[in-house]
Each structure stands twice: as C-alpha cells, then as structure tokens.
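> build me a model:
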Amino acid sequence: MNRALILAVVAAVGIVVAASTLFTVHQTQQVLITQFGQPIRVIRDPGLKAKIPFIQSVIAFDRRLLDYDATGEEVILGDQRRLIVDSFTRYRITDPLLFFQSVGATEAGIRARLNSIVTSSVRRVLGNEPLLSVLSNDRARIMTEIRRQVNDEARRFGIEVTDVRIRRADLPDGNTQAILQRMQSERERVARELRAEGAEQAAGIRAGADRERTVLLAEAQASSDILRGQGEQDAIRIFADAFQRDPQFFQFWRSMQAYREAFSEGDTRLLLSPDSEFFRYFRESMPAPAPRAAQ
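You can find the predicted model right below:
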C-alpha cells in the first residue's frame, strides 16, 4: 500500500515537473525565456521546447500583424484649416527582447507609445500640406511619409510599423459649411474660366474654317472661270476652222440648229415674209410647181 502511494506521488511530481519543463511554441507566436525576471533567450521556431522548471518563465508575443486605432485628433493643416483626423496603425513585433525591455511583457505598454508617436507624426506631416492635397491623390504620398516617420521612431521599441492610414478626415462642424461654400465658389470660378476659354477656341476654329471655306470657293470659282474661258476659246477656234473648210456646209448646219431650236416646242409662231432668208433651205428642198395647162 505504501509502495503504491509512493509511486503515485512520484508520478504526480514527474507530471508536474514535465509540465513545468515542456512547452509548445505556436506558429503564430515567438517566445522569450526569462530567469528570475531577466531575459535569457528568444525562441521563434514553432514546436515543443524545454526550459528549466520553476526557475525559467515563458512570455509569448504574437508575431502576426497587430492593429492600433488612434483617437480622433484635431489637426491644423498647412493652409491654416482645421481637420479632425482618425487613423489606425498596423505593426508587428520583430524583436521580443527589445520589446520586453522597452514596454514590458504585454501589448498595453506599446499602445500608449504608439498613440503619441502617431499623433505627433500626423500633426507634423499634415501641418505642411493644404486641404486639397489631403483630399486628392496626394494622400497616398502623405500617408507614406507618416508611416516612414512612425516606423523610424517605433524601431527602438522592437516593433515594425507596416502601415498607417487615415480612416476618417472630417471638417469641424463650425467650418464645414463655410469651407464647402468656398470650395463651391472656387469650382464655379474655374468652370467659368474653362467655358470662356472653350468659347474663345471655338470662335477661333469657326473663323478659321470660314476663312478656309471662302478661300477654297474663290479658288474653285477662279479655276472654273479659267477652264470655261479655255473651253470657249477652243470651241470658237474649232468653229472657225470648220467654217473656213466648208462655209456652205457650216451655214447649212447653223440653219438646221436654228430650225431645231425654233420649232422644238411645237407651238412656235413666226411672222416672216415668204421670201425671208430664214426659209431658204425650205424653199430649195421643195419641188417646183407644175405649169398650168392652156385652156
């Protein structure tokens, strides 16, 4: 009976010692081993590990990305406008030993430090930027500069800041309407200037097109007159050559043209004497009348 009790006690002590000696490092963790409160070594590889029981302690730190939401702060911009900025930060613990020596064994210590670092960097960078830059595509450049400054200061705490973002940027309630009206007036002024420039360019393009049209029509009319004159000159020359070759045939052809133009309508009336030169070819083509028989 006593032997069984001794074995049970030994087994219980062995289990307690083994539980105090062995520990598991998860793949999302990194472990710092301390001895009497003093850091001894850092374990980053996951798996089953061992330590000196009852003397050494295990402090686990998360190796994943961690988030910190900063409170909204009122910031004065470079153009003396006020803006309420609400930001968040993503960081990772890269040096557990330095983190433990700087802020302690929990994440609560780093949050207070990050709040002051992020707030001062946001005020410093935004203090040199106008409102339009914060609300435009320059916002990415501004956030990159803020992240760089925050990361440079946070490295001494054993962390790496991977990103700093402005979640919300609002105008104070008292200045919102005035700033919106000013921005609307500015946009309307720019729109009027653009419309005036467009109207001026349109008038210039229209005047140039009208001028080119006038020049083209004048050149076309001049070319047409020149070609018409050359055609009439050639026609006169051809008629003159034909008249010189056979004047009688030319007169006959001109008379036929006159007959066609005079009688083409069908109801033309002419008052001419029978012996008019106009009917010369009609008379020549008619047969002579037969002589009357003697009674």
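> going forward, measure contacts between C-alpha atoms and count neighbours the same way
Will do.
> what's the neighbour count on residue 180?
With neighbours defined by other CA atoms under 10 Å, the count for residue 180 comes to 12.
> who's in contact with residue 26?
With contacts taken as CA atoms under 8 Å, 6 or more residues apart in numbering, residue 26 has the following neighbours: 46-47.
> relative to residue 136, how far out is it?
43 Å (CA to CA, to the nearest Å).
> do residue 205 as well
Relative to residue 136, and taking CA to CA, residue 205 is found at 35 Å.
> between these two, which is the more surrounded one?
For residue 205 and residue 136, the more surrounded residue by other CA under 10 Å is residue 205, and the numbers stand at 12 against 9.
> look at the more buried one and give its secondary structure.
Recorded secondary structure, residue 205: helix (DSSP: H, G, I helix; E, B strand; the rest coil).
> list the contacts for it?
The contact partners of residue 205, by CA under 8 Å, 6+ apart, come to none.
> 10 Å instead, please
199, 211 (CA atoms under 10 Å, 6 or more residues apart in numbering).
> one more, please, to line up against the first structure:
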Amino acid sequence: MKRSIAIFLAFAALVTAWASVFTVDETELSIVTKFGEYKRTVSRPGLHAKVPFVETVHTMERRILVSDTPPAEYLTLDKKRLVADPITRFRITDPLKFYKTVHDEVGAKARLDDVVGSELRRELASHNFGEIVGNARDPMMQVVAGHTRERTHDFGIEVVDVRIKRADLPHEVQESVFARMRAERDRVAKQYRSEGEEEAVKIRAETDKERTIILAKAYETSQTLRGAGDGESTQVYAAAYGKDAELYSFLRSLEAYERSLATTSTVVLTTRSPLFKYLVTPDKAR
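The predicted model follows:
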C-alpha cells in the first residue's frame, strides 16, 4: 500500500514538474495567462517556469506569416471586371494585442483578408485595366499595403507587403477577348499573305522581264556572231573558188552531204545528181 502511494506521489510530482516549465523556441513568442487574464510576455528563447495547472502558455510565430486571400472579382476605373487573388505577408509585433484582438493566426488571417479585400477594391477602382496589368501595379500594391498596415496596427501585427499573385479577366470575358485577339491575328496574317503574294507577283514579273531582255541580247549577239562567221566562211569559200574551183565544188558537196545525211532519213539520188558523183567515183570527181 505504501509502495503504491509512493509511486503515485512520484508520478504526481513528475507531472507537476513537467507542467511547471515550458520552452520558447527562437522562432516563437509566448504569452502567459492566468485563468484567461494576461500575466506576462516571454520572447527570450529557452526554458521558463509557470504555475502548473493555473497558468496557460499561448505560443505564436515570430517569423513572417502569409495570408493567401481567396480570389475575388473587382471592378476597375474603366468598368472592367478583374479577378485577383492577393497575398499578404505579416509578422506579429505585439503578442498581447494580437492575443486580445484576433487571438490566433486563423483569426488574424480572417481579419487581414477583409481589410486587404476592401483596400484592394478601393485602389483598383481608381485605376484603368491597362494600368493594373502594366507597370503601375507595384506602386498600387504599395498603397494597398500602407493602408492595410495602418488599419491592422491595433491587431498587434505589422504588414510587410501585399501582392497580387495573379490577375485575370473573368472566364466569360476571357473568351470574348481571345476571340477578338484571334480575329485580329487572322486579319494581320491575311494582310501579310496578301502583301507577300503581291510582292511575289512583282518579283516574278521583274524576273521574267530581265529574262526576256537577257535572251533577246543573247539572240542578238548570236545572230551577230553567226553573220560574222557566215561572212568569213563566204570569204574563205570565195578565195578557195578563185584558187581551185573543183576543190570549192567538192567542199560544198561535203557540206551538203553533212546536212542531208546527218539524220537517219533515207536519201534517194539519181545517177545524174551532182551529189551522186562524189559518192560513186570520188577519185574521178577530183
């Protein structure tokens, strides 16, 4: 019996000792309450003591926290609808205010989402769609972050920044925009094709013109050369005829043979034909 009591007392002492201490990590902040009433803030990392079963420790994150606001639809200055999903980074700066106003991270993020949503809606309503999706977004979000920081200061938090992860048109608007974009691309492509075909026709016409000119010049040159060659040939034959009429007749007959017998055609000659004498008795003909 005494042994059982001793074991029970030892166990109770162990539980009491375990409930009398708590640790604070380097990434954490803690506040201690007694029956729900604030007692103290503990920010120094390490092992700390508390009254067991009376005091309660509430641990909070010291590092930067992120609140991802669900996507919502906003209206721009030029009355265009825009779907945006902002993201807010913040840190806890006053654990007591934080605990009293929002109690925990879930409550803080819910309050932040409301504030960020209203500030973003007001800021987007003062800018055109082109500014929002263009280079003006960063200054806009700095304004949103500044206003949000002022409104959430009493929550014991500090807003680091507010950004938009993505900004899109509503689905039905996207379809109409894409349809207009496709139509515009088709129009531009058709225009480019038409201009290309027109240029191709010009190039072909210019090429045909140059080809005709080149062929005409080549034909003119060939005719000139041929005429010069025929003239020289006539002079040679005339000179040959003056020296040896029989040789001249023989050479002219050879040319006639070459022209007549160059193909596979059959040539029918009489024995009286001048061409026939060189085929039958070439020696006598000479």
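> can you confirm residue 89 of the first structure is in a helix?
No. Counting by three-state DSSP, one finds residue 89 of the first structure to be strand, located in no helix.
> nearest spatial neighbour of it, chain-adjacent residues omitted?
The shortest distance from residue 89 of the first structure to any residue that is not its chain neighbour, by CA to CA, 6 or more residues apart in numbering, is 4.6 Å, and that residue is residue 164.
> pretty sure the one you found contacts residue 115?
No. Contact criterion CA atoms under 10 Å: residue 164 of the first structure and residue 115 do not qualify, at 11.9 Å.
> neighbour-wise, which of those two wins?
Using other CA under 10 Å as the criterion, residue 164 of the first structure and residue 115 rank with residue 164 on top: 24 against 16.
> map that one onto the second structure.
When the second structure is aligned by TM-score structural alignment, the residue opposite residue 164 of the first structure is residue 162.
> residue 86 is in contact with that match, correct?
Yes. Counting by CA under 10 Å, residue 162 of the second structure does reach residue 86; the two are 6.8 Å apart.
> any residues in contact with both of those two?
Between them, residue 162 of the second structure and residue 86 share the neighbouring residues 67, 116, 120, 141, with contact defined by CA under 10 Å, 6+ apart.
> so how far is residue 61 of the second structure from the first one?
Distance, residue 67 of the second structure to residue 61 of the second structure, using CA to CA: 13 Å.
> between the two, which contacts overlap?
What both residue 67 of the second structure and residue 61 touch, as defined by CA under 10 Å, 6+ apart, is the set residue 105.
> what residues are up against the residue nearest to residue 79 of the first structure when sequence neighbours are not counted?
What sits nearest to residue 79 of the first structure in space, not counting adjacent residues and going by CA to CA, 6+ apart, is residue 130, at 5.1 Å. Contact partners of residue 130 of the first structure, counting by CA under 10 Å, 6+ apart, are 76-81.
> show me what residue 130 of the first structure lines up with in the second structure.
Checking TM-score structural alignment: residue 130 of the first structure goes with residue 128.
> residues in the first structure aligned with stretch 106-118 of the second structure?
Stretch 106-118 of the second structure lines up with residues 108-120 of the first structure when matched by TM-score structural alignment.
> contacts for the matching stretch?
67-75, 85-89, 91, 99-100, 102-104, 124, 146-147, 149-154, 157-159, 161, 164.
> give me the buried subset of the residues you listed.
69-70, 72, 74-75, 85-89, 91, 99-100, 103, 124, 146-147, 149-151, 153-154, 157-159, 161, 164 (16 or more other CA atoms under 10 Å).
> which of the residues you listed fall within strands?
Cross-referencing these with the strands (criterion: DSSP state E) gives 69, 74-75, 85-89, 91, 159, 161, 164 as the overlap.
> from these, pick the one nearest residue 280 of the first structure.
Distances from these to residue 280 of the first structure were compared by CA to CA; the smallest belongs to residue 85, at 113.7 Å.
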